Each structure stands twice: as structure tokens, then as C-alpha cells.
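J.: curious how this folds, go ahead:
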Amino acid sequence: MTDANRRGWLKGAGAAAAGLFVSACDRLNAHAGFSGMLQSAEGLTRRAQRLVIDRKALAPEFTPADISRDFRANGSTAPDDPAYGAMVESGFSDYRLVIDGLVERPLQLTLADLRAQPARAQITRHDCVEGWSSIGKWRGARLGPLLEKAGLKPNARYIVFHCADVLEPTLDGTGQYYESIDLIDAYHPQTILAYEMNDAPLPVKHGAPVRLRVERQLGYKHAKYVMRLEAVEDYAHLGRGKGGFWEDRGYEWYAGI
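T.: Below you'll find the model as predicted:
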């Protein structure tokens, strides 16, 4: 089986599983045994995919002629947060990207600082779990060199992206959007913190001033409105303990394509 065929099979199997899962989760998610079975299956999918695909294999890239005329915006399109609104009004002049947690050298980076870091531009396809895809051009700071600059501690295993948007107000704060990836995806050459889209500053509806692009995963992993990166050993203490806003509500943590 060729790499292309393997990827197609894995993508098709993952999409089918996601569709079945979402339609059934309301009925079955309360059952601990079923939830445990899904988590085991997810782990198997992740290991199987990384067994047949090189960890540094690139997601397909496209030409400027392929860029979608109307790139749909997923999730939030304008966070309802006064502090974020103030940043928008100031043109994000007071934005600071915090990198902390299990790092030797915590960082606070302005947009100018971020633009001065090793960067990558790529034209890639965004695949949404809802069934649509769009192609866009992204430019941003490569995450790997940023983590090297901060100096990960030996027990760091995941990078958590804390975001400005609240999708579901909750008393316990679990409605604040967050996402996480492991170090394999964090150091992938196409994983960037994008500050430009289609050769222009990233629009608010697409996650300004900075969004994650982790090109070998489905769209809900591409966190928007990124304010803070936290290196952690595990994510059980965050949100509802599943590693991301949507994962806390039934989606798979690993959404590889």
C-alpha cells in the first residue's frame, strides 16, 4: 500500500468513526465502559497512523491557484471578551504571547517578536469534522524553534494552547477554549503559530492575532485566538481533563488525517 493510499484509508476510517461517534455520543457518552473503549480505540488509531506514516511526513501543500475564494470560519468568529476587544481596537499592539509551564526560560512575545522568529509559509487544506474543506495560505512562527528558545524541561510531554474565546459559559470555567498537542506534532515542520492568512494579517474571524496550524490534524485542533502556550506533563487537571474544549465534549483528542 502506498503512502497516499494509507493516508486515504486512515482519513476515510477516521471520518467514518467520527461521524458515528458524534451521532451516538449523546446516548452512550454517559457509560464509562463505552467511553473507555473509545479512548482505547483512539490510542490504537494514533499508534497505527504513526507506525505507517513518517512522523515528519508533510501534509499536502497546494498552489496559489488552489486557494479557496471563501474560506469558512470555524468555531468562534469574534470572542466576547472585553480584554480581547481592547486588543482588537489597538491593532493588537499590546498583545503578548506567553510561553510558560515546564520551560526553563518563560517568554512573553509581542507580534513583532513573533514575526522575528523562524517562520514558514504554506498553502494547505483545512479539513473540518463537519465535512467541509477549504484551502488557504498561512505564514507564522514555527512552533519547534519557539519551544527550543523557551527550553522544555525533561518532563514536558504536551503543549496546551490557552485561548481568548469562551464557547460555553460555565460556573467551573470549563467553557474557556483550550487545545493540546503532543511534542511529535509540536515539533512537526508544518506546525506554526500563524499570524498571516493569504498574505494579509490574520482576520479576527480566523483567529487573530495568532492561531495554531497543525496541518496533519482535523480543523478543531487548530486553536484560534492563542494567548498562552503552557508546557505540561499531562492535561488531566485542565478543563474536564480530556485535553481540549471539544475533546471534553466527546471529540477525540487525536484527530490525525
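
J.: when you work out contacts or count neighbours from here on, use the C-alpha atoms and nothing else.
T.: Noted.

J.: just the helices in this structure please.
T.: Using DSSP state H, the helices of the chain run over residues 3-28, 32-52, 82-89, 111-115, 143-150, 183-186.

J.: identify each buried residue in the second one, please.
T.: Neighbour-count burial for helix 32-52 flags Leu38, Gln39, Glu42, Thr45, Gln49 (criterion: 16 or more other Cα atoms under 10 Å).

J.: with the shortest one instead?
T.: Along helix 183-186, the positions that meet the burial threshold by neighbour count (16+ other Cα under 10 Å) are Asp185, Ala186.

J.: list the helices and strands it packs on?
T.: For helix 183-186, the packing partners by 3 or more Cα pairs under 8 Å, 6 or more residues apart in numbering; DSSP states H and E come out as strand 158-166.

J.: if we go to 6 Å?
T.: Applying 3 or more Cα pairs under 6 Å, 6 or more residues apart in numbering; DSSP states H and E, one finds that helix 183-186 makes contact with no other helix or strand.

J.: neighbours around Val88, how many?
T.: 17 (other Cα atoms under 10 Å).

J.: also Leu238?
T.: Using other Cα under 10 Å, Leu238 has 17 neighbouring residues.

J.: again with Glu215
T.: Glu215: 26 neighbours (other Cα under 10 Å).

J.: and for Ala24?
T.: Number of residues near Ala24 (other Cα under 10 Å) recorded here: 11.

J.: distance of it relative to Leu38?
T.: 12 Å (Cα to Cα, to the nearest Å).

J.: do the same with Gly75
T.: Per Cα to Cα, Gly75 is found 24 Å from Leu38.

J.: next one: Ala16
T.: From Ala16 to Leu38 the distance is 14 Å (Cα to Cα).

J.: next, the second sequence, to be compared with the first:
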Amino acid sequence: MSDPRDKAPNSPIVSRRALLTGLTASAATLLAACDKLGNDERFRKALFSAENMHKWLQRSLQDREALAHEFRADQRSPHFRGNGTLNPGTDAYKALWRGKFADWRLRVDGLVARPLSVSLAQLHAMPQRVQTTRHDCVEGWSAIGTWRGVPLRTVLDAAGLHTNARYLVFHCLDEMGQGPGQGYYESIDLVDAFHPQTILAFALNEQPLEVRNGAPLRLRVERHLGYKHAKYLSRIEAVADLAHIRGGKGGFWEDVAGYEWYAGI
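T.: Got it, this is the predicted structure:
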């Protein structure tokens, strides 16, 4: 079998190394051509940051709608462990759980034309997507599970995003010991929000989500590491930028532990 790296000089296949070299050269040319920008440390930091380069490379080398690998049901892990918080444990969450989440609502607001308040039953009545994918945790473990939920695109279309919306912020019922409204949150941009495999999941392996896995609803954004898959969702907020959201870095662990905002895999 031929080595896929052995391509003719005019091949359209571009290696990551070649693309990185090209991007770096282009950036250097831009800096040389524009002394004002070249001397701006903030500009240089943004241009050459590992996180930005990671995002540029992944989105340049792949179709933006390229699917994460999907597995057969018989390839599922025998046990899908919980990650992060296994139970929010607050009085408010306990009350929702005891009522089988009948009183829970997902708010969709911010830069939208039609703010929503959606029940779990209403989500179940929407068009659904089922996908069997691998969850990769930043701690080094992986598990394969079958997720059922509503494509995020469906909910966003119902709410009607304003043209200046650029990001979605996912607010969670997990307070992380910080108090109401100050706990776990995450965010993604609209490229990931409208990806076909980005869903609001309410079932794992054809069973309602268990508490340890994020009941009643969690985000599945399949081309990212596990900490982006926010659990215990309560609100989706459309915003123009992330600078004024909490710590300004786009997520709980990004704010407190320096995790990269872009966690694409």
C-alpha cells in the first residue's frame, strides 16, 4: 500500500506541517508589511497563540461540517462513567429531580428575536438525532455511548439569532460551590453550534440521562474534548463576545484553571 504522504507535487492534499509553515510565513509577511500591527503585542499574541493556531489548522484541514467518527451500538462502552460533577446537589436541583424534571425549563435568550422557555416534553416532541460517538476526557479516559437529542440548530432556528450573535453561552445548574449563577458554564461559536452532530442530549444508550451524566439535558459537541460538553443545562445565551461573561475566557475551567477555550479534536 502506498504511503499517503507520497503525493505528487501538484496534489491538493496539504500536510499540517506545510499549512502551519504557510500560515506562519503569511503572518510574518503581514507583520513586516504593517509595522504598527507588528509592534502591537496584543496583536502578535493573538496571531501566534497556540489556541488560535490550533483552531485555524483544524478548520483549514477539515470541512467545517466533517463528522466525528460514529460507532455501532455493539461497540458502546459497558459503562459510561460520569465526568466532573456527578450531582449538583443543590436544593433547587433536588426538587427538579424529585419532580422528574417536569418543572425544569431551558431558557434561550440574549441576542435572539424570540426568547424561548422550553420544557423537557417539548424537546422530546422536536425532531431528534441519534449518534454513537466517543467521549474524550481531558483527564485521559474515553467512552463510547449513544446519544439522543435535539439538534442545537433546531432550537436556534426557533429562537431566531440576531445577526450580531457570535457565540452561545451554556449556563448550568451545577454551582461548583460558587453560588447561583456563578457555577459551571461553557461556550462555543456558531461554527460548532450549527454542526450536524451538535445536539442537546436527553438520553444516553436509549435511557433518560442519569444524574451523573447531566440530567435532564446536556450539550454534545462531538468534535471537542469533554469539558466543552456542558451538563445540567438551564439556559443558552446568545452573545456578541465573551469578554464580559464571568471571567471573560468563555468557560468555567478556562477562567479558573487556564484551559483552552477551543478544545477541538
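
J.: tm score of chain vs chain?
T.: The pair, once superposed, lands on a TM-score of 0.83 when counted by TM-score structural alignment, normalised by the length of the first structure; 227 aligned residues with a Cα RMSD of 2.2 Å.

J.: what does Ile53 of the first structure align to in the second structure?
T.: Aligned counterpart of Ile53 of the first structure in the second structure: Gln62 (TM-score structural alignment).

J.: and for Leu37 of the second structure, the neighbour number?
T.: Using other Cα under 10 Å, Leu37 of the second structure has 14 other residues around it.

J.: assumed it was part of a helix.
T.: Yes: counting by DSSP: H, G, I helix; E, B strand; the rest coil, Leu37 of the second structure falls inside a helix.

J.: so what's it up against?
T.: Contacts for Leu37 of the second structure (Cα atoms under 6 Å, 6 or more residues apart in numbering) come out as none.

J.: tell me which residue of the first structure lines up with it.
T.: Aligning on TM-score structural alignment leaves Leu37 of the second structure without a counterpart in the first structure.

J.: tell me the spacing between Leu37 of the second structure and Thr85 of the second structure.
T.: Separation of Leu37 of the second structure from Thr85 of the second structure (Cα to Cα): 43 Å.

J.: how about Arg134 of the second structure?
T.: Look at Arg134 of the second structure and Thr85 of the second structure: by Cα to Cα, they are 19 Å apart.

J.: who's more crowded, those two?
T.: The residue with more neighbours, out of Arg134 of the second structure and Thr85, is Arg134; 21 against 17, by other Cα under 10 Å.

J.: thought Ala143 was touching the more buried one, still the case?
T.: Yes: using Cα atoms under 6 Å, Arg134 of the second structure makes contact with Ala143 at a distance of 5.5 Å.

J.: sorry, back to before: distance of the match of Ile53 of the first structure from Leu20 of the second structure?
T.: Using Cα to Cα, Gln62 of the second structure is found at 14 Å from Leu20 of the second structure.

J.: next one: His195 of the second structure
T.: From His195 of the second structure to Leu20 of the second structure the distance is 25 Å (Cα to Cα).

J.: neighbour count winner among the two?
T.: A side-by-side neighbour count of His195 of the second structure and Leu20, using other Cα under 10 Å, places His195 first with 19 against 16.

J.: what does that one align to in the first structure?
T.: Aligning on TM-score structural alignment places His195 of the second structure opposite His188 in the first structure.

J.: pull the contacting residues for its match.
T.: Contacts of His188 of the first structure by Cα under 6 Å, 6+ apart are Lys56.

J.: just the one 3 residues further on next, same as before
T.: By Cα under 6 Å, 6+ apart, the contact set of Thr191 of the first structure is Arg213, Val214.

J.: roughly how far apart are it and Glu247 of the first structure?
T.: As judged by Cα to Cα, Thr191 of the first structure and Glu247 of the first structure stand 20 Å apart.

J.: for Glu104 of the first structure, same thing?
T.: Glu104 of the first structure sits at a distance of 29 Å from Glu247 of the first structure (criterion: Cα to Cα).

J.: same check, this time on Gly207 of the first structure
T.: For Gly207 of the first structure relative to Glu247 of the first structure (Cα to Cα), the value is 19 Å.

J.: which residues in the stretch 151-257 of the first structure form strands?
T.: For the stretch 151-257 of the first structure, the strands defined by DSSP state E, counting those that start in this stretch cover 158-166, 176-182, 192-197, 200-201, 211-213, 226-232.

J.: just give me the mean distance for the fourth one relative to the second structure.
T.: If you overlay the two and look at strand 200-201 of the first structure, the average distance to its match in the second structure is 0.5 Å (mean Cα distance after the TM-score superposition for the first structure).

J.: what range in the second structure does that strand sit on?
T.: Aligned by TM-score structural alignment, strand 200-201 of the first structure corresponds to residues 207-208 of the second structure.

J.: check the longest one too.
T.: Following TM-score structural alignment, the partner segment of strand 158-166 of the first structure in the second structure covers residues 167-175.

J.: what are the buried residues along the matching stretch?
T.: Residues Tyr167, Leu168, Val169, Phe170, His171, Cys172, Leu173, Asp174, Glu175 are the ones in stretch 167-175 of the second structure that count as buried (16+ other Cα under 10 Å).

J.: repeat that for stretch 202-219 of the second structure.
T.: For stretch 202-219 of the second structure, the neighbour count (16+ other Cα under 10 Å) marks 202-205, 208-219 as buried.
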